[in-house]
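Undergrad: Turn this into a structure:
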Amino acid sequence: MDWTLRGGAPLGPGAPAGDLLHLTGGRIDARGAEGAQVFDASGLTVAPGLIDLHGDGFERNLSPRPGVLFDPEIALAETDRQLTANGITTAWLAVTISWEPGLRSLDTARRLVEAWTRLRGAFACDMRLQLRWEVYALDAVEQVEAWLALEPRPAIAFNDHFTGLFDPTTRMAKSLDKYAARSGLSVEAYREMIGRLAARRDEVAPAIARLAAAAARAGAPRLAHDEPDAATRRANRALGIDVSEFPLSREAAAAAAEAGEVVVLGAPNVVRGGSHIGALDAEPAAAEGLCTALASDYYYPAPLAAAARLLARGDMAPEAVWGLVSAGPARAMGLRDRGALAPGMRGDLVLIRRDGPRARVVAVFVGGAPAWCAEPWRIAGATVPA
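TA: As a prediction, this is how the structure comes out:
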């Protein structure tokens, strides 16, 4: 079915003049099709759908309590509903492949990937995979390399949450009890496990180089997680890892931005007024041009909430703000068919009601079709509530 959205205020690059936006054959159309269904968008902002390039909020649907795992098909179906209701039309699930047992183990990742493969055609959201590989997960290298052949092509993020465990001043070292509980181990057993892994540290650099090269051959987006400084950014750049995901310092973010690379920061950072771990503050970084994309990180409502906050502050142009949660992530992941309202673009839209620093999702279109609607009376011919 083709659609004409009438009466909305467009926001985003390529936005048409006037208050009509047409969806024909799943894409934005300049003229519209005869007999198209009308959606009353009056009083709403019509924007490109949100694109989330890193979110692990689905883990709470998979394991709502430490040591309790649910069927991944149930978890993914619920995640799809949450994503869509929050205006996210394209999302990468940050599936951690770690050296830990339990929630973030290779075995759990296999079950998730298998469930995603079975269910993918049933999702409303265009749900994709980010292989969030821990660089000390050395026994997972062959499997991760094989997953790089999946379609649509996964992204791969290179993470090191291991090295910090040996520095007593880091938040990671201070959280061993939490990590042990997540893994289903005692603290002592967890310490023994990381001691065994530390003995394999010489294998790490070759494993990183192998997977970076494999990802480049596959055409998979490559992200480096938690870069502390410019030297680390340069080292990752030399490996062809050209997206800086959650850089920990202004220095690291600036090194990426100055090279024209994508810098991803957390949308919760904006919403909360700063990083929960004391890292780079996303809001001023965005205003300075040191942030290309905002990701949900661990909280799916955050991208829309962050955009609403930035729009209300008025320090950035509205298109630039929305670019952080739509066009910027699309660019980072190599998607050229979404993130704008121009004719020919994929019909992924979110219709929101703005109220100062807050916004509420009223309707979502994915691939030119309605995927979620809080006010169905806006569809022509529907019954208007009394």
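
Undergrad: Every contact and neighbour count from this point should use C-alpha atoms.
TA: Fine.

Undergrad: Identify the residue spatially nearest to D348, adjacent ones excluded.
TA: V366 (4.4 Å; Cα to Cα, 6 or more residues apart in numbering).

Undergrad: in terms of contact, does T96 touch E134 like I think?
TA: Yes: the pair formed by T96 and E134 meets the contact definition of Cα atoms under 8 Å, at 7.3 Å.

Undergrad: which residues sit in contact with A295?
TA: Counting by Cα atoms under 8 Å, 6 or more residues apart in numbering, A295 touches D52, L53, H54, G55, V264, L265, G266, A267, P303, V325.

Undergrad: how much space between it and P48?
TA: The gap separating A295 from P48 is 15 Å, by Cα to Cα, to the nearest Å.

Undergrad: C373 too?
TA: C373 sits 16 Å away from P48, going by Cα to Cα.

Undergrad: So which of these two has more stuff around it?
TA: A count of neighbours by other Cα atoms under 10 Å puts P48 above the other of C373 and P48, at 32 against 18.

Undergrad: can you tell me how far the more buried one sits from A255?
TA: Using Cα to Cα, we find P48 at a distance of 29 Å from A255.

Undergrad: Likewise for R111?
TA: For R111, the distance to A255 equals 37 Å [Cα to Cα].

Undergrad: out of these two, which sits in the busier spot?
TA: Using other Cα under 10 Å as the criterion, R111 and A255 rank with A255 on top: 20 against 14.

Undergrad: So for the strand or helix carrying the more buried one, what gets flagged as buried?
TA: Taking DSSP states H and E as the definition, A255 sits inside helix 250-258. Residues of helix 250-258 classed as buried by neighbour count (16 or more other Cα atoms under 10 Å): R250, E251, A252, A253, A254, A255, A256, A257.

Undergrad: one more to put side by side:
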Amino acid sequence: MLPDLRLVGAKALTPEGYGEQVVCLSEGRIMDDAPMREVDLSGFMVLPGMVDAHGDGFEKHLAPRRGAMKDMGLGVVAAEAELAANGITTATLAQFYSWEGGMRGPTFAERVFSAVRDVQPRLATDLRTQLRFETPMLEDYDAARDMVERFDIPYVVFNDHLQHDVLEKGKRPKRLTGQALRIGQNPEKYLAYMQMLHSRMDEVPAALEILADQLSDMGVRLGSHDDRTKVQRQDWHAMGVHIAEFPETVEAAEAARQAGDAVVMGAPNVVRGNSHNGNASALDLITMGLCDGLASDYHYPSMRRAAFFLAEAGVLDFAGAWGMISSGPARVLGLVDRGELAVGQRADLVILDAESRDVCATISGGQVSHMRGEVARRFIG
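TA: As a prediction, the model looks like this:
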């Protein structure tokens, strides 16, 4: 934990606005101005730490090559270092529980959640977990609920990536053979499993309603993924699923807003100017007031790039743009103690070079998770 500090000389973003302000840290919290050791951060920006509501960029650290990562904990530590180097102080690691197997299968999910639980006490970044559950897996509903309970997973998102239109016609999904061989499965058995899941889809709604109720009773936040229609989103809302992740159409996002549900979009979508697969533009949804926060999705650096883009393009003022990657996602996740540099909040902040906008330091809960160069010299003195 850092000692009591007064950060002076920097331009800071606080509830009072953006400008040269003093930011005080004490016992892991933002505090009122008081006699403390001063650190001169002239030439830098002090901003609220980024809150990532959904990201899978950690995967490359856990399994860079098949069989390369025997100690999953080492991969989590490496992922945390990348998160911190990108100014992220709270990260949601989105892990699949899917019929697809391999890194998306239940066994791998068990290893990931075990590793996060084991190494979290050694890390500064607040690593939170999300279970991305494939709804056609009817025989796994009890096991998934048990996994959520055992690992105290606070956030579950429902997915369905089966190619139902192809399976309905009796055809083979694209890339089936390569996907099966990659995870060590016989392609024909893999196809038969997919066909079995597809054949039972009429049983899913009733089972899903029970599972959603059970998870809600456990205090778990629930989200849906890739909604396309108003009816889809209304159905999810009726089941207590109040977060719409990456809706694919304006229609679905509008339905979420009308129901009072949160919408999360991908920061890479903003940076690119559109979705990589032709879905709704995050920029359009933000402009229309239909987005509550941005997530890293698959690329951690995109979060701060998206915020500066939104501000410079005049879509939002700087406070609103930065809020898309800090206070907005914090509210979506129900984290009332972070997202702003307000008195009493967690000391979660990122220090950027005012000219290059490089991340020079990240502090999470009053602990340094990343620090380098001139900022490190000024802190050390």
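
Undergrad: sorry, back to before: ok, of the buried residues of helix 250-258 of structure 1, which one's closest to P72 of structure 1?
TA: Closest approach between the buried residues of helix 250-258 of structure 1 and P72 of structure 1, by Cα to Cα: A253, at 34.9 Å.

Undergrad: Could I get the contacting residues of that closest one?
TA: By Cα under 8 Å, 6+ apart, the residues touching A253 of structure 1 are A230, S244, P247, V263, L290, C291.

Undergrad: Just give me the match in structure 2 for it.
TA: Alignment note (TM-score structural alignment): A253 of structure 1 maps to A253 of structure 2.

Undergrad: Next one: its match from M303 of structure 2, what distance?
TA: Going from A253 of structure 2 to M303 of structure 2 by Cα to Cα gives 20 Å.

Undergrad: cool, F151 of structure 2 as well?
TA: Separation of F151 of structure 2 from M303 of structure 2 (Cα to Cα) stands at 27 Å.

Undergrad: okay, the two: which has more neighbours?
TA: Counted by other Cα under 10 Å, F151 of structure 2 and M303 do not tie: M303 has more neighbours, with 28 against 14.

Undergrad: I'd like to know how many residues surround E168 of structure 2.
TA: E168 of structure 2: 11 neighbours (other Cα under 10 Å).

Undergrad: show me what contacts it?
TA: By Cα under 8 Å, 6+ apart, the contact list for E168 of structure 2 reads H198.

Undergrad: do that again at 10 Å, thanks
TA: Shown in contact with E168 of structure 2 (Cα atoms under 10 Å, 6 or more residues apart in numbering): Q195, H198, S199.

Undergrad: do L324 of structure 1 as well
TA: By Cα under 10 Å, 6+ apart, the contact set of L324 of structure 1 is 50-51, 264-265, 267, 286, 291-295, 303, 306-307, 330, 339.

Undergrad: mean shift between whatever helix or strand it lives in and structure 2?
TA: According to DSSP H and E, L324 of structure 1 maps onto helix 318-325. Taking mean Cα distance after the TM-score superposition for structure 1, the mean distance separating helix 318-325 of structure 1 from the aligned residues in structure 2 is 1.0 Å.

Undergrad: what's the helix or strand that that helix is followed by packed up against?
TA: Counting by DSSP H and E, the next helix or strand C-terminal to helix 318-325 of structure 1 is helix 327-332. Judged by 3 or more Cα pairs under 10 Å, 6 or more residues apart in numbering; DSSP states H and E, the packing partners of helix 327-332 of structure 1 are strand 50-55, strand 88-97, strand 262-266, strand 293-295, helix 318-325.

Undergrad: What range does helix 327-332 of structure 1 cover in structure 2?
TA: Counting by TM-score structural alignment, helix 327-332 of structure 1 lines up with residues 327-332 of structure 2.

Undergrad: What lies in contact with that stretch?
TA: By Cα under 10 Å, 6+ apart, stretch 327-332 of structure 2 touches 48-54, 90, 221, 242-243, 261-264, 291-295, 319-324, 333-341.

Undergrad: For those residues, which ChimeraX command selects only the ones that are buried?
TA: To isolate the buried members of these in ChimeraX, using 16+ other Cα under 10 Å:
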select :48,49,50,51,52,53,54,90,221,242,243,261,262,263,264,291,292,293,294,295,319,320,321,322,323,324,333,337,338,339,340,341
